[in-house]
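**Student:** need a structure here:
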Amino acid sequence: MKTTSTDESSAGGVTPVAPDAATLESEKESMLRQPVAVWATALACVFAFMGIGLVDPILPAIAENLDAGPSQVSLLFTSYFAVTAVMMLVTGAVSSRVGGKRTLLTGLTLIVIFAALAGTSGSVGELVAFRAGWGLGNALFVATALAVIVAVASGGRAVAIILYEAALGLGMACGPLVGAVLGDLNWRGPFFGTAVLMLIALLVLVVKLPSTPVTGERTSFAAPLRALRHGGLFGVSFSALFYNFGFFTVLAYTPFLLDSGEYGIGLVFFGWGSALAVFSVFIAPVFQNRVGAANTTMLTLCGLVAVYVLLGVFHGTPWVVTVLVVVSGALLGVNNTMYTEMAMSVSDNPQPVASAAYNFVRWMGGVIAPFASTELAEKFDPSVPYFTAAAAAVVAVTVMLFTRSAVEVHGPHAV
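**Tutor:** This is a model prediction of the structure:
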């Protein structure tokens, strides 16, 4: 992550300062010394991101119980991320008018309501519709949560982003396990479980998160789209879209290949999420400090190309698929941190606006990949989704090559 002096930060400067050992140690200590509000928001983020991986172990069960095919069930992801992506465009405007805390609480309330309703679904259509409402709450919560953590955390933006990515990784890791345990009882269990967890997070934030008064400046509803006129932010976001295609191909399509029951799928994706969490928090900063954010991103994308190709070749060998899925989690963890840090630092846009613009574009990968991957497998061959993900990763690398100069001028060079 980048380190700037106080004067540079206040002036909007972004000139990186090479860290010494004392600086690195100070950042590590500051990461653990956070206000209660930061930990409360991070906990809510864990529960929110659990909701993404929670359905993984029960995808085959949903297909069986609701008499649906894999491509129909994949719409659970598509509807969720379609609404999330579009609503990212208005989160900043809403937050600037009602305040960050109210926006967070509204998002959490919607998640509680629609997660509970999803558990009552009697058809795939109902489940897809309720997941879309869930996505609305997710959009209001996730984009605002990152901005709130950045604003409240001690230690600067670099520490805040690591905390946010740690929450993401922990949620991704725990989600499949919780989904497996509750899904083993009944496929509806994970949805009711999410509603309970998010209700707990909602109550904690009502008490622990300080009020965030509305500032005099209101963010325009068009601000995120205008922010994408910045070449660096657009390039990072567009590259992240193709990167996320592979991310969600692994997450949404692979469970149908494993054929190992709720617990088997849950354990595989627990390994995947654990690798994602560890590498996003501990390994990504090391590589970034050595070779820079853009170079780390491109090298990791090249590694993902190799993993996706191998998944395509060995898709019929469960133990190989399991190993490759966990390896992909490690690589995805590195790039999650890299992309978030680059998006938040590559332009001079306000952080809530940059976050909304970036998330709008990158979540489109989550809209396209689940349905596209299952359709490709059904119409062609089970290997095709992974080869397509490899091609998407190549596009992501190419876009980053053209964006690297903007990242190196503005972006983080060191942790």
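
**Student:** When you work out contacts or count neighbours from here on, use the C-alpha atoms and nothing else.
**Tutor:** Will do.

**Student:** for L331, what are its contacts?
**Tutor:** Residues near L331 by C-alpha atoms under 8 Å, 6 or more residues apart in numbering: L276, F279, T300, L301, G303, L304.

**Student:** Highest neighbour count among those?
**Tutor:** Neighbour counts for those were taken using other C-alpha atoms under 10 Å; the highest belongs to L276, with 30 neighbours.

**Student:** Which of the contacts of L331 fall in helices?
**Tutor:** L276, T300, L301, G303, L304 (DSSP state H).

**Student:** Of those, just say which sits nearest to F247.
**Tutor:** F247 lies nearest to L304 out of the ones in helices among the contacts of L331, by C-alpha to C-alpha, at 9.5 Å.

**Student:** quick one, helices of the stretch 51-200 of the chain?
**Tutor:** Counting by DSSP state H, counting those that start in this stretch, the stretch 51-200 of the chain forms helices over residues 59-65, 70-73, 75-98, 100-118, 124-152, 156-185, 189-208, given from the N-terminal end onward.

**Student:** May I see those helices arranged in JSON lines, with mean neighbour count as well?
**Tutor:** Compiled in JSON lines, those are given as follows (neighbours: other C-alpha atoms under 10 Å):
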{"stretch": "helix 59-65", "mean neighbour count": "19"}
{"stretch": "helix 70-73", "mean neighbour count": "22"}
{"stretch": "helix 75-98", "mean neighbour count": "24"}
{"stretch": "helix 100-118", "mean neighbour count": "23"}
{"stretch": "helix 124-152", "mean neighbour count": "24"}
{"stretch": "helix 156-185", "mean neighbour count": "25"}
{"stretch": "helix 189-208", "mean neighbour count": "20"}
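
**Student:** Rebuild those helices as a markdown table, extending it with distance to L311.
**Tutor:** Shown next, in a markdown table, are those (distance: least, C-alpha to C-alpha, whole Å):
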| stretch | distance to L311 |
| --- | --- |
| helix 59-65 | 20 |
| helix 70-73 | 19 |
| helix 75-98 | 21 |
| helix 100-118 | 32 |
| helix 124-152 | 28 |
| helix 156-185 | 20 |
| helix 189-208 | 28 |
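
**Student:** Enumerate every residue touching the nearest residue to I283 once chain neighbours are set aside.
**Tutor:** Leaving out its chain neighbours, the residue that sits closest to I283 by C-alpha to C-alpha, 6 or more residues apart in numbering is V334, at 6.9 Å. Contacts for V334 (C-alpha under 8 Å, 6+ apart) come out as L276, F279, S280, I283, A284, T297, T300.

**Student:** Here is a second sequence; please produce its structure as well for comparison:
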Amino acid sequence: MSSTSHSAVTDPSAHHSNLLKQPRAVWAVFFACIIAFMGLGLVDPILPAIAKNLNASQSEVTLLFTSYNAVMAVAMLITGTVSSRLGVKWTLLTGVVVIALFSGLGGFSNGIWNLVGLRAGWGLGNALFVATSLAAIVSLSNSGTAKAIILYEAAIGLGISVGPLLGGWLGGISWRGPFLGVATLMIVAFIGISALMPKSEHRKNVKSKSSLLDPFRALKHKSLLVFGIAAALYNFGFFTLLAYAPFVMGLDEHGLGFVFLGWGILLAVTSVFVAPKLQQWFGTIKSMCFMLVLFAFVLLAMGIWTSTQWVIIAAVIFAGALLGNNNTLITTAVMNAAPVERSTASAAYSFLRFIGGAIAPFMAGKLAEIYNPHVPFITGSIFVLVSVLFIAISYKHVKHVDDAESAH
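**Tutor:** Prediction:
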């Protein structure tokens, strides 16, 4: 993988290959990615239903995101070590099995704390799968690194957009439905990867086993550290919207499912079609900062007009476009930021990013309980603006990302 560790922009095949003409193994991983990322948005429409059925407070229910993201953050540090020993295919399959097991058990849970614990196990499976799937798609794809990243972001977008719709539909039957649905789909993904992914793939990596310290060493590269901290700050806004907005919309499971479907569709479309154009026209860093500033204003509007239902609904859906652009921009920037293996860069960056994602949901629920429902969104807005200021202050450490792109 190190041979491609520096970037999409230097990949000559990126301009000539068809994005949709991929080996079957790529589509197997792509499908499994969609299902894995369904887990992020799947529980959104059922958060109020879980609170009601399990007699839990809002902040207790937001712990479903906190435990999931906290375990993902820590587990990201071991994914390189695990995959270099098991190989990419077996690491993916292990992640799929763990997700299926814990989401299935979640469907039979009878208490909020039990469910929070099972979501943590789900986070472990997701970490093994997510960190390895990007490396798998990039290495197996025949269309160049840049298009492989776009394909990966498309899988994320589809998963995040379909997840809430499926969650709303299954959640309308029972809040347990979405958990059992993911478990079933993961079994299908397991069969697909087992059958279609080559057995010999990446055996050579066993010769150079990754160390647990590799992600921390990677963070010595200031560019990677800057993007990681910025993403942690930005995720305070992202997960405030994702975990807390369902509580103030006043909609049932189906209604929430459709709102987050709109959010996810815009996220998917912009991540694949708009972000590469913005990158080409304005550069990665400027485009990223502009999207983050807009997102901060959207959160601020949600904080001011929290009790106006249509404003919250419109803001959530529109935010999908901003988040889709930003996700692709920051993923591409991280892949190009430092001269380390792509999987190591991803692990280091994801560790920092998910720390923000772990703290934000519970903090949002607590701020609403202590103060009022306006405060979580205003606080999230401030964190997102701080991430922009941090990138601006640290620009000298990351400007080479744009310099490399303009040179090509």
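
**Student:** returning to that earlier point: of all the helices of the stretch 51-200 of structure 1, which one is nearest V36 of structure 1?
**Tutor:** Nearest to V36 of structure 1, of all these, is helix 189-208, at 6.7 Å by C-alpha to C-alpha.

**Student:** In structure 2, which residue range corresponds to that closest one?
**Tutor:** Counting by TM-score structural alignment, helix 189-208 of structure 1 lines up with residues 177-196 of structure 2.

**Student:** and what of stretch 364-373 of structure 1?
**Tutor:** Counting by TM-score structural alignment, stretch 364-373 of structure 1 pairs with residues 355-364 of structure 2.

**Student:** once aligned to structure 1, how far is the matching stretch on average?
**Tutor:** In the superposition against structure 1, stretch 355-364 of structure 2 averages 0.8 Å from its aligned positions (mean C-alpha distance after the TM-score superposition for structure 1).

**Student:** outside of that stretch, which residues touch it?
**Tutor:** Counting by C-alpha under 8 Å, 6+ apart, the neighbours of stretch 355-364 of structure 2 from elsewhere in the structure are 59-60, 62-63, 65-70, 73, 231-240, 243-244, 375-377.

**Student:** again, but for stretch 279-298 of structure 2
**Tutor:** Outside stretch 279-298 of structure 2, the residues within contact range by C-alpha under 8 Å, 6+ apart are 234, 237, 278, 315, 319, 322-323, 325-326, 329-330, 333, 380-382, 384-385, 388, 391, 399, 401-402, 405-406.

**Student:** Which position in structure 2 pairs with Q34 of structure 1?
**Tutor:** Under the alignment (TM-score structural alignment), Q34 of structure 1 pairs with Q22 of structure 2.

**Student:** Please tell me I have it right and that match contacts G144.
**Tutor:** No - the pair formed by Q22 of structure 2 and G144 falls short of the contact definition of C-alpha atoms under 8 Å, at 10.8 Å.

**Student:** what's the spacing between Y339 of structure 1 and Q288 of structure 1?
**Tutor:** Remark: distance between Y339 of structure 1 and Q288 of structure 1 (C-alpha to C-alpha, to the nearest Å) = 11 Å.

**Student:** which one of those two has more residues nearby?
**Tutor:** Ranked by neighbour count (other C-alpha under 10 Å), Y339 of structure 1 and Q288 place Q288 first, with 23 against 20.

**Student:** quick one: what's aligned to that one in structure 2?
**Tutor:** Alignment note (TM-score structural alignment): Q288 of structure 1 maps to Q279 of structure 2.

**Student:** ok, so of the contacts of V334 of structure 1, who is nearest G92 of structure 1?
**Tutor:** Comparing those against G92 of structure 1 with C-alpha to C-alpha picks out S280 as the nearest, at 25.8 Å.

**Student:** Tell me which helix or strand the closest residue to that closest one other than its chain neighbours sits in.
**Tutor:** Closest residue to S280 of structure 1 in three dimensions, ignoring its sequence neighbours and counting by C-alpha to C-alpha, 6+ apart: G333, at 4.3 Å. Using DSSP states H and E, G333 of structure 1 sits within helix 318-345.

**Student:** can you tell me what part of structure 2 that helix aligns to?
**Tutor:** Per the alignment by TM-score structural alignment, helix 318-345 of structure 1 matches residues 309-336 in structure 2.

**Student:** Just the buried positions in the matching stretch, please.
**Tutor:** Of the residues in stretch 309-336 of structure 2, those buried under the neighbour-count criterion (16 or more other C-alpha atoms under 10 Å) are 311-313, 315-336.

**Student:** what's the answer for stretch 266-283 of structure 2, then?
**Tutor:** Neighbour count says stretch 266-283 of structure 2 has L266, L267, A268, V269, T270, S271, V272, A275, P276, L278, Q279, G283 buried, by 16+ other C-alpha under 10 Å.

**Student:** Over to stretch 11-29 of structure 1?
**Tutor:** Within stretch 11-29 of structure 1, the residues scored as buried using 16+ other C-alpha under 10 Å are V14, T15, P16, P19, E27.

**Student:** Show me those that map onto helices.
**Tutor:** Filtering the buried residues of stretch 11-29 of structure 1 for helices - DSSP H - leaves E27.

**Student:** okay, the buried residues of stretch 11-29 of structure 1 in JSON lines with distance to R188 of structure 1 next?
**Tutor:** Rendered in JSON lines, the data for the buried residues of stretch 11-29 of structure 1 read as follows (distance: C-alpha to C-alpha, whole Å):
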{"residue": "V14", "distance to R188 of structure 1": "48"}
{"residue": "T15", "distance to R188 of structure 1": "51"}
{"residue": "P16", "distance to R188 of structure 1": "49"}
{"residue": "P19", "distance to R188 of structure 1": "50"}
{"residue": "E27", "distance to R188 of structure 1": "42"}
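
**Student:** between the buried residues of stretch 11-29 of structure 1, which is closest to G216 of structure 1?
**Tutor:** For the buried residues of stretch 11-29 of structure 1, the residue nearest G216 of structure 1 by C-alpha to C-alpha is V14; the value is 25.3 Å.

**Student:** Not counting its neighbours along the chain, what's nearest that closest one?
**Tutor:** With sequence-adjacent residues excluded and distances taken as C-alpha to C-alpha, 6+ apart, V14 of structure 1 is closest to H410, at 5.8 Å.
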